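Participant: Make a model of this:
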Amino acid sequence: MACSGFMKTGVWGAVALLLVAAGGTCGAEFAVRHDHGGEYHYYIFDFGDGTETPTTLVEESYTGYAAHEFAAPGSYAVRARSISMSGSRSGWKTVSNHTARSVSAPPPVLHPASSVSGNGGRIETLRTLRFRSGEAYPFAHAGVLFPGTRRIDELRLLPVEGASFPSELRVQYCMDRGRTWHTVPRYDLGPYPDPEGRTVILPMHGLAAQGVRILCPRLPGGRAALELEVRGGSRLPFECDGGEAFNAALNNLWLVYGSSANEIHLKGDPWWESRRPLAGGVLAFPVAEWSEWAALQVSWTGLHKERERLGRVLRDTKMDPDGFVWASEADPRHLFHTRHAVNNPTYILALHRYHSWTAEPDFWGREDANTGETILHKARRAMRHCLEDLRGEEGLLVITYPGNDGTAEGHASNYWDGWRFGWKSAYANIFFHASLRAMADIERWNGNDEAAARCEALAATVRKRAGELFWDDEKGRFIGWIDKDGRRHDYGFTFVNIPAIAYGLATPEQSKRIMSWLTGERIIEGDTAKGADLYHWRFAAVPNTVDAGAGDPPYYWEDWGGQLTVGPGGSVPYGGNVQNGGAIFYLSYYDLMARLHQRGPDAALRFFKQILAEFEKDELRRDPASLKNGMAGILGVIGPFPESGNVPMFYLYGLMGLDPSPEALRVRPRLPSGWDRAAAGGIHYAGRRCRIICDRGAEEVEILRRDDGSLRITVPADRVTNIRREKMLP
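Facilitator: Just a heads-up that it's a prediction; the model follows:
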């Protein structure tokens, strides 16, 4: 197939960026784009130092990126080529003549304990992998097992003299001594050209594994060989006394759904989903309603480029003159359909979370690149819209937008866009209450104590009013909303009741009753799902316990132009859609936090273990189609659900109790019984990289400064610790 020629993307021909890897080393990032006749393709970068690296698969006209750390200073001619899924390839094109000044040694080589092979694959001396194919061996594989769980930073595939290199590659890993193998999506490469003597480097981004293997679906001439070199270490980013299997699953849950570093990104961008069947984990969405979730996941990390991007997204978020926060850069409406009242509270919460971690001194004075308005002024306008236009200053937020009146003719007004929430919404008021508390901090950080006190007082009023108005004492749970005609709507919304506990709107007694319903200790007659049915999917609660099509019409379900209908004969039976008896994974973050607050760390840990056990089966790559309408969308985990990455954050924000502010990093450990220690590395607070350890044996705070500038901070696990920011300065 003819290629249409390479194009460098603007300044991206060769760009040197500061990249902080697991060891704190520096490197360069390169980018290129090539039109390849409409096919999915990936790029191979030859760095000119005897190594090459493939990128993620991308769609036509999208950019491929590759990072590299040079082992020696000097000038290197970096070139790239593209390989399509059908095997066609472009010629090489020079991308950059790069001068490496900052260099680093590669990660240490890991020494395996044993080998694993089959279907025509075999291994020699725990290093050389040989493959042969035939009718009896359609997928030859060979690899290595380690004596325990290891952090895999990169694989190096070295050609074997006198042998052909495999013409198709797939990388797999295990967490259970080889019983269950998972494919690493980024390296399900398909056709791979002979590297012509170069070492192929496959960055693995800290994958936690007990073994890795190479699968070869196709072999040139029926035989091939390579040398496998695994590099990394024994220390994982997240480590605790939960055991090897727990630690491995926890770290990989973050790697798949948090950083999504080993996923396929068809647009070359971890901020956008890939199409089915290649959909997987996604880092974030640049969308207002997702902004707090993005801040939860990105603000603390060493993903510098992504964190800076989040800062720009928050700075330049579009707003109407009245202070309404747009859904996205493209339109004020969610999916060009309807305005969502929670955009403003979530935007404020995102600003609060981002600045709490970064503590950037000039953050609130930064100006919108398009309007010149400062971030602080935008935050205040966003809150003023809630207070004045949505009547929040009266003690309860009311959704006054036309078409969002909560009736059967109304439209959705929040993330759960299958439901016609509107007018007086419990969901919206949960987030409004939380945003008032966040705004109080923001005002105090900016020297306005009087405004902060007003926000705190109003938050207390909202909690009281919402807690009374939306509470159904007979059922012991919050309803969803009250429409403009005064009708109360309750479908057993777990996505209302669980965040009500997690965000602190529910009282202790209300929280207790809600939790007894969720855990099946208390049955509510008339519900479609009861008892154990609420956790039918194991990794998350169903969103509603009453079928959206229960009873007689009208239904308060947004059917999106008749595509998703409920009721007798409808296309969405109960259990047939993520919002009607299905499940969306992110809710489990709030569920874990709610259990921690209401029942303590042991109860929360039991559910966390259940989630991780499900992850160990298939990495939760579940996307079943409804038997009723043939459409996917019963389970919301992969693809358009970047908020799935919130769930592993329970380890940081819940069990370790990390609670940053610009003045201090507060640590309030809630370790389960049987745990003496929990640690997290790669934490970035106020510009300092830290490894934080909560230790029951520690009697006082210990801060060790390492040669690379990072900090090792040990805190007692039996009390709250406030580490002042100035104590962390060089």
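
Participant: make it CA atoms for all contacts and neighbour counts henceforth
Facilitator: Will do.

Participant: ok, and the closest non-adjacent residue to Glu292?
Facilitator: Here the nearest residue to Glu292 in space, its sequence neighbours aside, is Ala350; by CA to CA, 6 or more residues apart in numbering that works out to 4.0 Å.

Participant: In a strand, the one you found, correct?
Facilitator: No. Per DSSP: H, G, I helix; E, B strand; the rest coil, Ala350 lies outside any strand segment and is helix.

Participant: run this one through as well so I can compare:
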Amino acid sequence: MKLHKPIVMLAVLAAVLAVETEAMELKTVRCGERAVFKPEPCGSEEMVYYAVDRGDGTLCTTARGAGTSAPRLSLSWAEPGVYEVTPRAVSLSGRIYESPSRTFRVRGRSVAETRAIGDAASFHHDTLDGPAEQGPDPKASQSPYAVQCSGLWFDRVVALDALELDAHPDHPFPPDFEVQYCTDRGATWYPVPSARFVHFPDPDGRTVRIPLHRLAVRGVRVMTPRPPELENGAFALRLGAMRARGDEHTLFEMDAPAQVRADWNNLWTIYGTADAEVHGNFSGWWPTDRPDCGGMTGIGSTIWAHWNAMKLAWTAREHDRAFYEEIVTTYPQDENGFLGVAPNSFRHLGHSKHYVTPAIYIAGLARWYLTNLDRAFLEQRAGPGEPTQLERMRRAMTFQVESMDGRSGVLTIKDPENDGTVHGRSSNYWDGWRFGYQSAYANARFYDSLLWMARLEHALGRSTEAEEYHALSRLVRERFNEIFWSEERGRFIGAVDREGNRHDYGFSFVNLEAVATGVASDEHAEAVLEWLDGERIVEGDTSTGSDIYHFRIAPRANTLAAEAVRPTWWDNWTMKVGEGEIGEYGRQIQNGGVIFYVSYYDLMSRLRVRGIGDAMRRMEAILEEFHQDQLRRQPCNQHGSTHLLGILREFPESGLVPLFFVNGILGLRPAAQGLLITPALPAEWNYAGIRAYRYAGEEYALRIERGREEAASSEANGKTHWRIPAEGRWILSPDGVLHRVGE
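Facilitator: You can find the predicted model right below:
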């Protein structure tokens, strides 16, 4: 079950903990260039954060992480000189561990730093819930537990790189504080998990610089639950100067209310990049337990190979990109082309094989290559004499087409352990269910992999093979709608087992992925949305009508309880279902609960079938929920299990949902001929854009504009800016030329 996925990560991500610890020699960098290094772990058994003396009068902080690991530090300087950098780890109990200093020689011309936002207005709160008042200093209190705040307002949304704090010359610096922000002028404040500190050391005259990772805000504040004691015995938060560094340029730009723009960008920062989160080993590829669990960057298992590519292929995150390109070479592949779920493992947690791995691997690597067009990636090998990535992809496709009978138009899992019966085992990400034999989930993935492989082969000049895959995809689509459609219930079933029995529990994820990938026929796609929206009631279902979206952020995973049918099709390998059981309907993510990522396919389905208006109504409901608490929700059931909502921790796929902006509204998708752009601008918006999208080794700023008739480009800040009409379809070629499709 999802509850145990971190065990897989122990094998998958062990390499992360062993990299980037460098020898402590003098290193030379240029002004503005990043110096990246990883100090030796302090060895504490506690969680620690680092306060890094940069040698230039500033003290830079990190998020918390396990003391047995260490953060990857990335520093730059604006002025030439020699800087001695000293990292210090601070444990939650207050112990300080000093690492050996490193010296950096910085050469070249001075560069401009990110500017401090000059028109911010200072404010304070005397108590946590008290009104905001002008000026930086809260009133002194006689209580050491008077929660106090001091902050800055902005008259617009700004994206913050960092918050800088100077100690007051006459008062102590707060040892216990956190940074919070708002997007609505103070109605709702959110903590920044990476900016929570206890036992903070005396800055000793240095400026404290706290990274905020481009969070989009209208206000930012420092909150302390225990103000320092003043000389007169009272307690108050007293800071010197407070500066916010950043600008107005959020990654996602849109002609929408300021709060919507901020929330959409922050949804990506929290669940896409996960930069402002706490991670167990200072890595976004590693989860953290409560109370620190939050967003993650990715998971190194084969099952996440496509989702990781969707999140990272277009970014300039070099460390994460390098990890992805390394980890995908380690997935085991047998002589037939079947792939394991993780390095050295063909079985998920020792339980079952996942027969969707070939399709996911193909789709992920094809997307990665078509976005970056780096042939060296396809030529990578796990070692001397090993096959290249491209050869492995082709073997994986051969396994699907030949060994799994995909050539017939329907993929069939022949493994007796995964026969789709009530005695079979799970075979995909949704490992609570006995998907097997002829699985709708696996066939939808197969269809998608055929399309991606066709695009890849076409891009490589193999048009004959590409057309063969396209032809097979058309057959798969036809057979999918014949075999898996239930006329009685008006939706796709989960699987047909080896004995010919049909298993249908109202799987929203099966149906929405079928619609989003295009394997569903137009008629069936519309019927699926009618069912999920409650416009059509399926008799006998446990959840019907508006209850299907009971959790608002996504539809329930299934609308018919696993325990409603006996013998159950639920795979009881970790928990049982039924009244009072830990897996009872509505109290477990895979049995009446939700996993957030499904909303990405929901949004893309609505866009495909009903248009942008219907998709935006769903997205607005999601953003409304996000605005309440950033979706930092992990409720328990009556057994103490927190697997009711799948959002935080080992769910990096939550970061797919904000990507609807990129893949849906902007309509960006790598294709054989170039980057395909198919805009779907909401009726209320006049423009939408992304300020940094990496394609074919170059970075672009792309902006869709209503009313524009011709595309236009300009060069600024080291990248090409394209302004593109909202009407029509466009192709950005690998050499940077944009033209209408059909011209």
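
Participant: Need the TM-score from the superposition.
Facilitator: Once superposed, the chains reach a TM-score of 0.94 (TM-score structural alignment, normalised by the length of the first structure), with 714 aligned residues with a CA RMSD of 2.4 Å.

Participant: re the thing from before, how about the aligned partner of the residue nearest to Glu292 of the first structure in the second structure, what does it touch?
Facilitator: Superposed on the second structure with TM-score structural alignment, Ala350 of the first structure falls opposite Gly364. If you count contacts by CA atoms under 8 Å, 6 or more residues apart in numbering, Gly364 of the second structure has them with 305-310.

Participant: go again using 6 Å as the cut-off
Facilitator: 305-306, 309 (CA atoms under 6 Å, 6 or more residues apart in numbering).

Participant: quick one: which of these has the most company?
Facilitator: With neighbours taken as other CA atoms under 10 Å, the top of these is Ala305, carrying 25 neighbours.

Participant: How about residues contacting the longest strand along the second structure?
Facilitator: Counting by DSSP state E, the longest strand found in the second structure is strand 148-167. Contacting residues not belonging to strand 148-167 of the second structure are listed as 120-128, 136, 173, 207-224, 239-248, 250 [CA under 6 Å, 6+ apart].

Participant: and it, how far from the first structure on average?
Facilitator: Taking mean CA distance after the TM-score superposition for the first structure, the mean distance separating strand 148-167 of the second structure from the aligned residues in the first structure is 1.2 Å.

Participant: Can you tell me the closest non-neighbouring residue to the aligned partner of Ala680 of the first structure in the second structure?
Facilitator: Under the alignment (TM-score structural alignment), Ala680 of the first structure maps onto Ile690 of the second structure. Distances taken as CA to CA, 6+ apart place Phe252 nearest to Ile690 of the second structure, at 4.8 Å, with adjacent residues excluded.

Participant: Any idea how many residues pack against the counterpart of that neighbour in the first structure?
Facilitator: For Phe252 of the second structure, the aligned position in the first structure is occupied by Phe238, per TM-score structural alignment. Residues contacting Phe238 of the first structure under the criterion other CA under 10 Å number 22.

Participant: Quick check: Phe238 of the first structure touching Ala680?
Facilitator: Yes. Phe238 of the first structure lies in contact with Ala680 (CA atoms under 6 Å); the separation is 4.6 Å.

Participant: which residues does Arg587 of the second structure contact?
Facilitator: Counted by CA under 6 Å, 6+ apart, Arg587 of the second structure has contacts 637, 644.

Participant: What's it aligned with over in the first structure?
Facilitator: Counting by TM-score structural alignment, the partner of Arg587 of the second structure is Gly576.

Participant: Distance of that match relative to Gly526 of the first structure?
Facilitator: According to CA to CA, to the nearest Å, Gly576 of the first structure and Gly526 of the first structure sit 20 Å apart.

Participant: Pull up the aligned stretch in the first structure for the longest strand of the second structure.
Facilitator: Going by TM-score structural alignment: strand 148-167 of the second structure matches residues 140-159.

Participant: got the buried residues for the matching stretch?
Facilitator: Neighbour-count burial for stretch 140-159 of the first structure flags 140-146, 148-159 (criterion: 16 or more other CA atoms under 10 Å).

Participant: Same question for stretch 650-663 of the first structure.
Facilitator: Those would be 650-662, for stretch 650-663 of the first structure by 16+ other CA under 10 Å.
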